[in-house]
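Colleague: Okay, predicted coordinates and the sequence, questions at the end:
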Amino acid sequence: MEKREACAEINRRLEEALAGENPGKSWKEAHLRDFRAAVETLSGGSNTVIVDDWGLPSVMVRIAACRNSDLLEKGSEAIHLAFYSKGVMQEEIYISKFQNVLIDGRGYSLPLRTPAYGINFEQALQACRGKGAGWNLTPFALRAALALETRRKGFFPHGNSDNGVDYLYREEHGESEEEGVVRTGSGPVTWSHNGGRDGIYDLTGNLNEWDAGLRLVDGEIQVIPDGMWMQEDCTMGEDCWYWRSITPEGELAEPGVPGALKYTCGEDGILLTAGGQTGKDATGNCAFGNIRAEAGLQIPELLYSLMLYPEEKEGYDGWRWIKSGGECLPLCGGGYRALDHAGIFFVGLTYPRTHNYNLTGFRSVYVKPGNGR
């Protein structure tokens, strides 16, 4: 099948599948087989189609496991934390090629659709987990791995950062929708994470995406390590016992332990500190590369590998926002109004899990059950 014919076939099947009250039932095995074959052919095998327990497909990008040394200038040979599920190392993980749409409350990665927006963290989490075994909300650790990979390769993806166009490259635009959002995958190839049609679209701009496994609590950095975000009993709620703080030695500890790493903010941006008081409830921001550390503070590799602190002071895009009071969860990439602050390294840690507004979206991931080693 020629590429042009394959694209037309995909769009036709999508229209058929999304028609009716229960779109999952309109897919037949032959249609799924043809759809998957077309996607894999067009991407050279790096993209595929994975169905949930309703039999409804999502276009996914395969990401092979890598080491910290592949992503950092001075990284160790340890496998990056993004590639663990329930404490077991995974050979690969699949991430949505597109920001997800909602169909009957579930998230799906489909091209040229209006992505779901205006939802809170809990809604995004349920939209992914409700799809069946192996599905979950994108972990922050995976976003970190992808961002660090783009930096090592010298390419930062562009995106919809100014109501349908890229703020810095204004000739680049997507197919505009209401509220400044563009259709999934409608931008140029520079809006994919690797600059190619087989890449992940809109990690920069369009919508800020909720990610799993990271939060601030009164400025203290807390993570859910080792892929335990995939555990059935890991609610990621405020009182979830899987949350861990980080010490300057890179050890994981109970939340609130003396000496845990924290962010504080002021007029000069964001400061990384160890223990002590973060001061008043305040909001601060700076370019990611301009985050500073208090004098003499040891920076563990874990913070570099999770893009929580810059390994170097230059060579990054995107800004970092933090709030030093309350529980705040990550919104990533910068939305369609982020202007020059957008970027794959953009992370906003200023809003609670209950917050929803027109700049929030999400994407799902899939880990094959029993695929670890």
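Modeller: Everything's here; your move.
Colleague: Every contact and neighbour count from this point should use C-alpha atoms.
Modeller: Fine.
Colleague: Identify the residues contacting the host helix or strand of residue 142?
Modeller: Secondary structure assigned from DSSP states H and E places residue 142 in helix 140-153. By C-alpha atoms under 8 Å, 6 or more residues apart in numbering, the list of residues contacting helix 140-153 from outside reads 70-72, 80-83, 156-157, 193-194, 211-214, 305-307, 315-316, 330, 344-345.
Colleague: Verify the stated contact: residue 51 with residue 57.
Modeller: Yes: taking contact to mean C-alpha atoms under 8 Å, the distance of 4.2 Å between residue 51 and residue 57 places them in contact.
Colleague: Between those two, which is the more surrounded one?
Modeller: Neighbours were counted for residue 51 and for residue 57 using other C-alpha atoms under 10 Å; residue 57 has more, 22 against 16.
Colleague: ok, structure two:
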Amino acid sequence: MSLDVQISDLIAATTDLTEAVNVKKQVLDDRADTATGAADEAATSASEAQASASAAAGSAGTATLKANAAAASADTAASIVTGGTATLEPAAGKIPLANSKGHISPDWFIVDQLRASVEAASGGRMTVLYTANGAPCHMHVFPAFNLEDVAPGGELGSGLHPAFIFNGQPASEIFVGAYLSSMMGSEAVSLPMADPRTSINFDSARGLCKANGSGWDMMSNLDWAAIALWCMANGYQPNGNTDYGRHHTNKWEAARRQDGFAPGGSGTARTLTGSGPAAWSHDGTPAGIHDLVGNVWEWITGMTLQDGRVWLAPDNGLTDEPSLIDTGFDLSNATQWATHSSEGASMLVKQSLIAPATPALSPEGRLYVTAEGERMPYRGGDWYNAGIAGLAALSLNRDRANSTSTRGFRLRFRAQ
């Protein structure tokens, strides 16, 4: 083969190779362009996705801020209205918050379950009031009555009994402790099945009552007199713990002694509040005022004996000693409630159950008097007094500093 032919064949082969290389390069360039386009699209999609995510995060943040703002607004409103915050669950000082379905729990409509249950069980004759620190007190709701309702013959005068007059203003009811006062921590309360607080002097007992907050006080002599006169007008006198955990004549009437011993015998035989039968309440029902007769004597306000002369509160808002008035009634020689003379007794003295108005309004109970100096009153009798105890039982033979395990006190509340 000639040289010219060889050179021609070499040029043809080189041309074919160049064309093949150019074709391959074009394919690779096309693929590179496609990959670059896909990458650009992917980057664009990623940027868009990131923007969407940022927008979603922004929306979520906005929603969270709005939710927090709404919750803060609800709490602010709750604070303005009740001094608390909004919650799903009922609680004191809160306002209701709907759940995810827009429903408010039915429990919100009976927030105070204890009060609701006590009022339902008693037909509204007993309720639960709370001390300044939130301790519950079972209180009997004692409605007002006129004097002519209990003494139609006018023996006690007419108009509201002074127990329902406070600083000259009438009240439709008073709230009297359904039970002798016991202690919950440092607070005086009125609760069932508790050991009565005793061994306390007059001023300390009253101080505990007043410490419960506005409207709270110790039971007054006018409260006691109104209850006793109501009982007599209804032909009923309650029994009580007058024989070491039982009644001295109806010995089957017994209660639970705080010392754990069986009724009768000896010992410190206070009984747990309200643990006796219904016959030991002022109206013969479980919703009444328990243990007025026997168990422990009860300090009362609104009365003193000064050298044998009776000083009384003219109404139930004037029970502090500086407000008492000298009735001029002398008990120096009195020995028995039902037999001591009512001569010279004013209507207030009779309305206060210091002197009997009529035999029909003369409950049982012994009168004790020491005629020298200041003597502070306590009423009702204790667990070993037998027939000495009663609604009329009144002791005026101790000063305000005296205290014994046979004497306690009872709460009274008047809405302001």
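Modeller: Received, thanks. Model, not experiment: these values are computed from the prediction.
Colleague: Now a ChimeraX select for only the buried ones of the contacts of helix 140-153 of the first structure.
Modeller: Here is the ChimeraX command that selects the buried residues among the contacts of helix 140-153 of the first structure (16 or more other C-alpha atoms under 10 Å):
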select :70,71,72,80,81,82,83,156,157,193,194,211,212,213,214,305,306,307,316,330,344,345
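Colleague: The contacts of helix 140-153 of the first structure in helices, which ones?
Modeller: Secondary structure from DSSP state H places 70-71, 305 of the contacts of helix 140-153 of the first structure in helices.
Colleague: Next, work out how far apart residue 35 of the second structure and residue 47 of the second structure are.
Modeller: Taking C-alpha to C-alpha, to the nearest Å as the measure, residue 35 of the second structure falls 18 Å from residue 47 of the second structure.
Colleague: go on, residue 133 of the second structure?
Modeller: Summarising the geometry, the distance separating residue 133 of the second structure from residue 47 of the second structure, computed by C-alpha to C-alpha, is 62 Å.
Colleague: cool, and residue 81 of the second structure?
Modeller: Residue 81 of the second structure sits 50 Å away from residue 47 of the second structure, going by C-alpha to C-alpha.
Colleague: Next: residue 90 of the second structure.
Modeller: 49 Å.
Colleague: Out of the two, name the residue with the larger neighbour count.
Modeller: Shown here are residue 90 of the second structure and residue 47; by other C-alpha under 10 Å, residue 90 has more neighbours (20 against 12).
Colleague: Could you grab the helix/strand/coil label for that one?
Modeller: Assigned by DSSP: H, G, I helix; E, B strand; the rest coil, the conformation of residue 90 of the second structure is coil.
Colleague: thinking again about what came up before, Provide the aligned range in the second structure for the helix holding residue 142 of the first structure.
Modeller: The counterpart of helix 140-153 of the first structure in the second structure, counting by TM-score structural alignment, spans residues 221-234.
Colleague: Show me what counts as buried in the matching stretch.
Modeller: Taking 16+ other C-alpha under 10 Å as the neighbour-count basis, stretch 221-234 of the second structure is seen to contain the buried residues 221-233.
Colleague: cool, stretch 143-159 of the second structure as well?
Modeller: Burial within stretch 143-159 of the second structure, assessed by neighbour count using 16+ other C-alpha under 10 Å, is assigned to 144-151, 155-158.
Colleague: For the residues you listed, which two are the farthest from each other?
Modeller: Put simply, by C-alpha to C-alpha the two of those set farthest apart are 144 and 155, 18.3 Å from each other.
Colleague: What is the equivalent residue in the second structure for residue 114 of the first structure?
Modeller: Residue correspondence to the second structure (TM-score structural alignment): residue 114 of the first structure is matched to residue 195.
Colleague: What about that match, how many residues nearby?
Modeller: Neighbours of residue 195 of the second structure under the rule other C-alpha under 10 Å: 19.
Colleague: next one: residue 383 of the second structure
Modeller: Around residue 383 of the second structure there are 26 other residues, counting by other C-alpha under 10 Å.
Colleague: Would you check how far apart it and residue 405 of the second structure are?
Modeller: For residue 383 of the second structure, the distance to residue 405 of the second structure equals 11 Å [C-alpha to C-alpha].
Colleague: All the strands of the stretch 1-150 of the first structure, in order from the start?
Modeller: For the stretch 1-150 of the first structure, the strands defined by DSSP state E, counting those that start in this stretch cover 47-51, 57-64, 84-85, 88-89, 92-96, 101-103, 106-108, 135-137.
Colleague: what range in the second structure matches the first one?
Modeller: For strand 47-51 of the first structure, the aligned range in the second structure is residues 126-130, judged by TM-score structural alignment.
Colleague: mind checking how far that stretch is from the chain centre?
Modeller: Relative to its chain's centre, stretch 126-130 of the second structure lies at 6 Å (C-alpha atoms, centre = their mean, to the nearest Å).
Colleague: Against residue 42 of the second structure, how distant is residue 369 of the second structure?
Modeller: Between residue 369 of the second structure and residue 42 of the second structure the distance is 107 Å, computed by C-alpha to C-alpha.
Colleague: more crowded one of the two?
Modeller: The residue with more neighbours, out of residue 369 of the second structure and residue 42 and counting by other C-alpha under 10 Å, is residue 369; that gives 20 against 12.
Colleague: Alignment lookup: that one to the first structure.
Modeller: Matched to the first structure by TM-score structural alignment, residue 369 of the second structure sits across from residue 322.
Colleague: Its match sits in which helix or strand?
Modeller: Assigned by DSSP H and E, residue 322 of the first structure belongs to strand 319-323.
Colleague: Tell me the gap between that strand and the middle of its chain.
Modeller: Centroid separation for strand 319-323 of the first structure versus its chain: 16 Å, with C-alpha atoms, centre = their mean.
Colleague: Show me what it is packed up against.
Modeller: Using 3 or more C-alpha pairs under 8 Å, 6 or more residues apart in numbering; DSSP states H and E as the contact criterion, the neighbours of strand 319-323 of the first structure among helices and strands are strand 261-266, strand 283-287, strand 347-351.
Colleague: do that again at 10 Å, thanks
Modeller: Judged by 3 or more C-alpha pairs under 10 Å, 6 or more residues apart in numbering; DSSP states H and E, the packing partners of strand 319-323 of the first structure are strand 214-217, strand 261-266, strand 269-274, strand 283-287, strand 327-332, strand 347-351.
Colleague: Please tell me how far residue 178 of the second structure sits from residue 356 of the second structure.
Modeller: Counting by C-alpha to C-alpha - residue 178 of the second structure and residue 356 of the second structure are separated by 26 Å.
Colleague: between those two, who's got more neighbours?
Modeller: Neighbour comparison, residue 178 of the second structure and residue 356: the larger count goes to residue 178, with 31 against 24 (by other C-alpha under 10 Å).
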